[in-house]
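> Return atomic coordinates for the entry below.
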Amino acid sequence: MEAKEAHKYASWCNANFIKLFPVPTSSPGIYKIAMEKKGIVTQGQQYFRDKPLKNELSVWDKIREIYKEIYEKNNKA
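As a prediction, the model looks like this:
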């Protein structure tokens, strides 16, 4: 995903009070993803690396993917 496209999705989510962020675990470089929606924070159960192994998404790539999914779900043509 290009940076301009990712920015569009993240900006829309932030304008609608939806924020995604990595939550560190006790293992260095391993994160879960949390979502804050209108002040309520929920945390996913899946783990992501900041430096992924082959064929894995990094925590940052997954956050961008989730922003896109949220945007598309709420902006159907």
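
> hey, let's count contacts and neighbours off CA atoms from now on
OK.

> can you give me the helices in this structure?
3-15, 59-74 (DSSP state H).

> what's the most buried one of the ones you listed?
helix 59-74 (a mean of 17; mean count of other C-alpha atoms under 10 Å).

> closest one to Tyr31 among the helices of the chain?
Proximity to Tyr31 (C-alpha to C-alpha) singles out helix 59-74 among the helices of the chain, at 6.9 Å.

> can you give me the angle that closest one makes with helix 3-15?
Here helix 59-74 runs at an angle of 70 degrees relative to helix 3-15 (axes from the mean of the first three to the mean of the last three C-alpha atoms, to 10 degrees).

> Could you also give me the structure for this next sequence, so I can compare it with the first?
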Amino acid sequence: MKNYFALVDKDPDSAFGIRFPDIPGCFSAADGAEDIVPNAVKALQLWAEDMPLPEPSGREAIAALPDVRTALAEGSYLVLVPD
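Okay, the predicted model is just below:
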């Protein structure tokens, strides 16, 4: 089993947005915090039906990406999601 970091953000009056920096185009959303990881797992599973999953990057590599670094500074956070 591999684990991928997902970037989670939330604007006021919106659902949680979930995206995978290692897998451009793979994303999800969740209405409640308790649904973030389950919905992210489903997104990975659906992606893997059509496309192979790449090797996951480590936290340091993900956090060093300019867009991720900016999002983290603005209040987004990373969660670890199993495939």
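
> Any idea what the TM-score is?
The pair, once superposed, lands on a TM-score of 0.42 when counted by TM-score structural alignment, normalised by the length of structure 1; 50 aligned residues with a C-alpha RMSD of 3.3 Å.

> Ile33 of structure 1: which of the helices of structure 1 is closest?
helix 59-74 (7.4 Å).

> who touches the closest one?
6, 9-10, 12-13, 20-22, 31-33, 48-50 (C-alpha atoms under 8 Å, 6 or more residues apart in numbering).

> Go again with 6 Å.
Contact partners of helix 59-74 of structure 1, identified using C-alpha atoms under 6 Å, 6 or more residues apart in numbering, comprise Tyr9, Ala10, Phe48, Arg49, Asp50.

> circling back: could I get the helices of structure 1 in a markdown table, plus columns for distance to Thr42 of structure 1?
Output for those, formatted as a markdown table (distance: least, C-alpha to C-alpha, whole Å):
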| stretch | distance to Thr42 of structure 1 |
| --- | --- |
| helix 3-15 | 15 |
| helix 59-74 | 14 |
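
> Looking at those helices, spot the one closest to Lys37 of structure 1.
Of the helices of structure 1, nearest to Lys37 of structure 1 by C-alpha to C-alpha is helix 3-15, at 9.3 Å.

> Fine, thanks again, bye for now.
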